[in-house]
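Asks: All I have is the shape, not the residue letters:
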């Protein structure tokens, strides 16, 4: 449904928003784009629908050249942009129905889909409220419904869960899956690594415009699927950095956890590392000793997640400060 081949978007010499990006999205598939702010995710979506033009490379939608024929791409695609929809003076029900009509639905179909989405996303309480009186979360859900009401064969969502409360985020993800099950190809941008792991079939991780990893969540975990993730919350960020150095610096089987210094990543007060099953006992003893010493508030062991792979690939800051990245990872 969507084929992106070696796309480069250069805004000025030597500064590339996208740098040799290739990916494909099939009908019935939910494909995620993960990456920090400035990684090139939104730029890529904008090129698919002709808002921006690639410097090099090809983009095909349903096998046709989207760069040469952006009007075709816009007919074939529906998109929820990153910016909030302009809803002042318009209620969610009116906006969703209007967008369905613009996309080609007849009046009956538009009203039916509006009712279905208002109910599915649990926004009936605000369905007749004008946009200037809505919360950011309800405006975001309305924008999602506007893109989903009469979807194109390719549906693209740019940060669809921003400002949305946890309960309605789950409802939104269910609607994303329903679109794919009905035959749409879905391409979505998100910072929410934890939710993406549950929602997508395949994904690409972008860092500074380049695809640094691509595949299913299981593919990206790879050999780490049989390892455990140690997460330690230190009393402050300085202690967390010291623990990371200690974790990698101690000898295996003695006072430290082992596993190699390169395995330890610090984000704010958190230190995260992967541990082989054979090393779990020594890692547990090490963490317990640090908590007894008052340097650690809490610790846990869990299966290695996509979050761990993401942080390892793009780094603990990824172009953001520690607080922003920490919030993005645990949102």
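Replies: That came through, no problem. Computed from a predicted model, the values in this text were never measured in an experiment.
Asks: Every contact and neighbour count from this point should use C-alpha atoms.
Replies: OK.
Asks: The host helix or strand of residue 19 - contacts with which helices or strands?
Replies: Using DSSP states H and E, the element containing residue 19 is strand 15-25. Using 3 or more CA pairs under 8 Å, 6 or more residues apart in numbering; DSSP states H and E, the elements in contact with strand 15-25 are strand 2-12, helix 41-48, strand 185-190, strand 210-215.
Asks: please redo it, this time with the cut-off set to 7 Å
Replies: Packing contacts for strand 15-25, counted by 3 or more CA pairs under 7 Å, 6 or more residues apart in numbering; DSSP states H and E, involve strand 2-12, strand 210-215.
Asks: what angle separates it from helix 41-48?
Replies: Per axes from the mean of the first three to the mean of the last three CA atoms, to 10 degrees, the angle that strand 15-25 makes with helix 41-48 is 70 degrees.
Asks: could you dump the helices and strands packed on strand 15-25 to JSON lines with mean neighbour count?
Replies: Listed next are the helices and strands packed on strand 15-25 as JSON lines, based on neighbours: other CA atoms under 10 Å:
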{"stretch": "strand 2-12", "mean neighbour count": "18"}
{"stretch": "strand 210-215", "mean neighbour count": "18"}
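Asks: Check it against this one:
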């Protein structure tokens, strides 16, 4: 195995076509450098997990190359498994293991020295606030705690490329913040971190750069700030619809909209802020909504425009107006 090189992760023209003709990835090209947290965003079924499986050697691309430094991960899938650490969406199978035991075992399997692995395991348990569960067996842990233990198992002795697929699933808000701090530290320690998610709002705070994938194709790439520049001069007007009430007809100044549950999100021009507030207040006065908020547009607004869906799966424009 030749793993010399600058440590840059690259996917060049990666396509995956299944025997039934389904094209899961279509010419995807991207790169991420050591120390970078790189987000891979897209709706469910966009092709994110298929790409990851090719990176770690579980699937072979139909076309294209995947490299980490000088190592060809497609030609040498054994090297891919050695150089990459992977947290899948599914919960890790640790029912028979105590939490700390599972973390240490993974570090040892990855080749870490016992003392160093045990020390790092204790650091992660403290950093993720898992102390009360350190000696509890996995079968008795909640989904969120299992998720955090799985993260610690993957990062106790991380590879040069760390792939995290929806790492905050089931994690409570407090420990979610702790987890994001640890993700950032992975980058600061020199790993390439590939964050796979559909949670756009969380990704915006965590990533250095990101790619948006839809229908197997890469449709946008850049920093969160560059992505949001598409909505420069716009504002987000958010309305919480009262339970039991129909969604109000959109005003003519709404540029686009998305409905997720009872939450109606519209994008308006900055110059329409005053009339937008007046409209929202009228809807509340009529009893059709409970509250509103006016704020700067976010990465999710750019994501909606590019993919046609919000992070909860809502479809813009299908709610009147």
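Replies: Alright, I've got the coordinates. All values reported here derive from a predicted model rather than from experimental measurement.
Asks: In TSV: the helices and strands packed on strand 15-25 of the first structure, plus distance to residue 245 of the first structure.
Replies: As requested, those are exported to TSV (distance: least, CA to CA, whole Å):
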stretch	distance to residue 245 of the first structure
strand 2-12	38
strand 210-215	26
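Asks: And those strands: which comes nearest residue 202 of the first structure?
Replies: Comparison of these against residue 202 of the first structure by CA to CA identifies strand 210-215 as nearest, at 5.1 Å.
Asks: superposed on the second structure, where does the closest one end up, distance-wise?
Replies: The superposed strand 210-215 of the first structure is, by mean CA distance after the TM-score superposition for the first structure, a mean 1.4 Å from where its aligned residues fall in the second structure.
Asks: whereabouts in the second structure does that strand align?
Replies: Using TM-score structural alignment, strand 210-215 of the first structure corresponds to residues 217-222 of the second structure.
Asks: And for stretch 112-124 of the first structure?
Replies: Against the second structure, stretch 112-124 of the first structure falls on residues 119-131 (TM-score structural alignment).
Asks: Show me the contact partners of that stretch.
Replies: Under the contact criterion CA atoms under 7 Å, 6 or more residues apart in numbering, stretch 119-131 of the second structure has outside partners 100, 103-104, 152, 156, 175, 178-179.
Asks: if you set the cut-off to 8 Å instead, what comes out?
Replies: 100, 103-104, 134, 145, 148, 152, 156, 175, 178-179, 182 (CA atoms under 8 Å, 6 or more residues apart in numbering).
Asks: can you give me the strands for the stretch 101-250 of the first structure?
Replies: Here the stretch 101-250 of the first structure has its strands, by DSSP state E, counting those that start in this stretch, at 154-158, 185-190, 202-207, 210-215, 228-234.
Asks: mind putting those in TSV, distance to residue 115 of the first structure included?
Replies: Output for these, formatted as TSV (distance: least, CA to CA, whole Å):
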stretch	distance to residue 115 of the first structure
strand 154-158	20
strand 185-190	22
strand 202-207	31
strand 210-215	36
strand 228-234	44
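Asks: Which one of these lies nearest to residue 40 of the first structure?
Replies: Between those, strand 202-207 lies closest to residue 40 of the first structure; by CA to CA that is 7.1 Å.
Asks: now the angle from the closest one to helix 41-48?
Replies: 120 degrees.
Asks: if I pick the residue nearest the centre of the first structure, what's in contact with it?
Replies: Centroid check for the first structure by CA atoms, centre = their mean gives residue 190 as the closest residue, at 2.4 Å. Applying CA under 8 Å, 6+ apart to residue 190 of the first structure gives the contacts 32-35, 158-161, 196.
Asks: Then residue 235 of the second structure?
Replies: Per CA under 8 Å, 6+ apart, neighbours of residue 235 of the second structure: 267-270, 273, 294-297.
Asks: show me where the first structure has helices.
Replies: For the first structure, the helices defined by DSSP state H cover 41-48, 70-76, 92-102, 107-120, 136-148, 166-181, 193-199, 217-221, 237-249, 280-292, 306-314, 322-330.
Asks: deepest of those helices, which one?
Replies: helix 136-148 (a mean of 24; mean count of other CA atoms under 10 Å).
Asks: how much does it stray from the second structure?
Replies: Looks like 0.7 Å for helix 136-148 of the first structure (mean CA distance after the TM-score superposition for the first structure).
Asks: Can you give me the stretch of the second structure that that helix aligns onto?
Replies: The aligned range for helix 136-148 of the first structure is 143-155, by TM-score structural alignment.
Asks: residue in the first structure matching residue 281 of the second structure?
Replies: Per TM-score structural alignment, residue 281 of the second structure is aligned with residue 288.
Asks: what do you get for residue 192 of the second structure?
Replies: Checking TM-score structural alignment: residue 192 of the second structure goes with residue 185.
Asks: What residues does the closest residue to that match other than its chain neighbours make contact with?
Replies: Sequence neighbours aside, residue 27 is the residue nearest to residue 185 of the first structure in space, at 4.3 Å (criterion: CA to CA, 6 or more residues apart in numbering). Contacts for residue 27 of the first structure (CA under 8 Å, 6+ apart) come out as 1, 153-154, 180, 183-186.
Asks: any idea what residue 27 of the first structure aligns with in the second structure?
Replies: With TM-score structural alignment as the criterion, residue 27 of the first structure matches residue 34.
Asks: Span of stretch 181-200 of the second structure from start to end?
Replies: 17 Å (CA to CA, to the nearest Å).
Asks: err, stretch 308-327 of the first structure, not the other one
Replies: Taking CA to CA as the criterion, the two ends of stretch 308-327 of the first structure lie 15 Å apart.
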